[in-house]
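**Student:** model the following, please.
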Amino acid sequence: MPAPPSAAASTTNSTATLDDDEDELNDLRVAIAQLISLPQAGSEVKEKGRAALHGTVEDMRAFLDTGYRLAQAQDDRVALAQLHSKPDTSPELKTAVRAILRTSDPEEMRWFLEVGQYEVDQ
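**Tutor:** Coordinates of the predicted model:
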């Protein structure tokens, strides 16, 4: 029959687990801080990200898994609406913005804001 683990081994395992938990917590915090610092991060991303930072580990994971994408999509909708409402936005660009908004596809909205809008008026 194997000998039971010593108290020293048990303490070492507990310390290692605590260190691992602290490392994960720090990694989650850094990842969220980086996302809310991005230039395209609007008020929704910043608000939801800050709430996650003040929440539980599960809140932070949820933000990184799905919350960020949903918040960024909302910020992109706002940015597209602002672009559409600018007085100097061309009719062609306004038409393209309306088309992108109808799709509601987060990746298409992000691409349009980063690249597509600049290709419309060329």
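
**Student:** could you use CA atoms for every contact and neighbour count after this?
**Tutor:** OK.

**Student:** so residue 59 touches residue 52, yeah?
**Tutor:** Yes. Look at residue 59 against residue 52 with Cα atoms under 8 Å: they come within range, at 5.2 Å.

**Student:** here is the second sequence; please produce its structure so I can put it next to the first one:
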Amino acid sequence: MRQHRAFLLVAATALAPALLLPTPAFADPSSAPATATTVAVSSETPVDEMTEDELRAAITAILEAEATGRGVTEAATRALNGTVDDMRTFLTTGYPAAQAEDDLVRLFRMLGPARQNGDKRVTQEITELLDRNDPAEIREWLETGYPLAQAEDDRFALFVLLGTAQKAGDTKLVQEINGLLDRMDADEIRAWLTAYRAA
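**Tutor:** Sure, this is the predicted structure:
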């Protein structure tokens, strides 16, 4: 295990300078996005047949979702303050359009910090998503692809830091990183790197 790690460490150290992209971060790079979950209208009743109360309940559920973005929030609020037809329109076409807009905003907000931190896989995948601009693909990536890509970049960042710490003789940092690599918990590694970079 440690022998394999030593090989990866050498590779990471050699590649590190090439992976640091000089593009500046976008505004508010500290707002790291959590994985979003689309709130589906969960009802056996078609939207066109929902009562006003059912429409309000469905839109309220969307508003209360943890990952609801600004575009969805504003569109949902307008629908709730409008007519029954406004609420139906929001649930059938307005919500998907607003969600797609929010997802694009999230991608741009993620791209800056990813470039700043040298997160090569996240940067590449976001750039490709923006080029294709497929709302369904973007939504799926935010829910499932991003955590995998970020975890890979975070592990690489640990190997780079490990090499630097070993060269500097920083025993404490070496122990911390080795512990993280032994446990290989993606959430723990992400939290540790965030705290380390903010220190």
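
**Student:** between residue 59 and residue 52 of structure 1, who's got more neighbours?
**Tutor:** In this view residue 59 of structure 1 and residue 52 are compared by other Cα atoms under 10 Å, and residue 52 has more residues nearby, 22 against 17.

**Student:** counterpart of that one in structure 2?
**Tutor:** Aligned against structure 2 by TM-score structural alignment, residue 52 of structure 1 finds its counterpart in residue 79.

**Student:** might you report the residue contacts of that match?
**Tutor:** By Cα atoms under 8 Å, 6 or more residues apart in numbering, the contact set of residue 79 of structure 2 is 86, 87, 90.

**Student:** in the helix or strand encompassing it, which residues are buried?
**Tutor:** Under the criterion DSSP states H and E, the helix or strand holding residue 79 of structure 2 is helix 70-80. For helix 70-80 of structure 2, burial by neighbour count (16 or more other Cα atoms under 10 Å) applies to 71, 72, 73, 75, 76, 77, 79, 80.

**Student:** that one vs structure 1, average distance?
**Tutor:** Per the superposition on structure 1, helix 70-80 of structure 2 and its aligned residues are separated by 0.2 Å on average (mean Cα distance after the TM-score superposition for structure 1).

**Student:** mind giving me the packing neighbours of whichever helix or strand comes after that helix?
**Tutor:** Heading C-terminal from helix 70-80 of structure 2, the first helix or strand you meet, by DSSP H and E, is helix 84-89. Using 3 or more Cα pairs under 8 Å, 6 or more residues apart in numbering; DSSP states H and E as the contact criterion, the elements in contact with helix 84-89 of structure 2 are helix 52-63, helix 70-80.

**Student:** tilt between the helix or strand that helix 84-89 of structure 2 is followed by and helix 70-80?
**Tutor:** Helices and strands here follow DSSP H and E; after helix 84-89 of structure 2, the next one along the chain is helix 95-116. With axes from the mean of the first three to the mean of the last three Cα atoms, to 10 degrees as the criterion, the two stretches helix 95-116 of structure 2 and helix 70-80 enclose an angle of 160 degrees.

**Student:** in helix 95-116 of structure 2, what's buried?
**Tutor:** 95-104, 106-116.

**Student:** and if you look at stretch 5-14 of structure 2?
**Tutor:** By neighbour count with 16+ other Cα under 10 Å, stretch 5-14 of structure 2 contains the buried residues 8, 9, 12, 13.

**Student:** switch the residues you listed over to a markdown table; also include secondary structure and distance to residue 162 of structure 2.
**Tutor:** Listed next are the buried residues of stretch 5-14 of structure 2 as a markdown table, based on DSSP: H, G, I helix; E, B strand; the rest coil; distance: Cα to Cα, whole Å:
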| residue | secondary structure | distance to residue 162 of structure 2 |
| --- | --- | --- |
| 8 | helix | 11 |
| 9 | helix | 7 |
| 12 | helix | 10 |
| 13 | helix | 9 |
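
**Student:** all set now, cheers.
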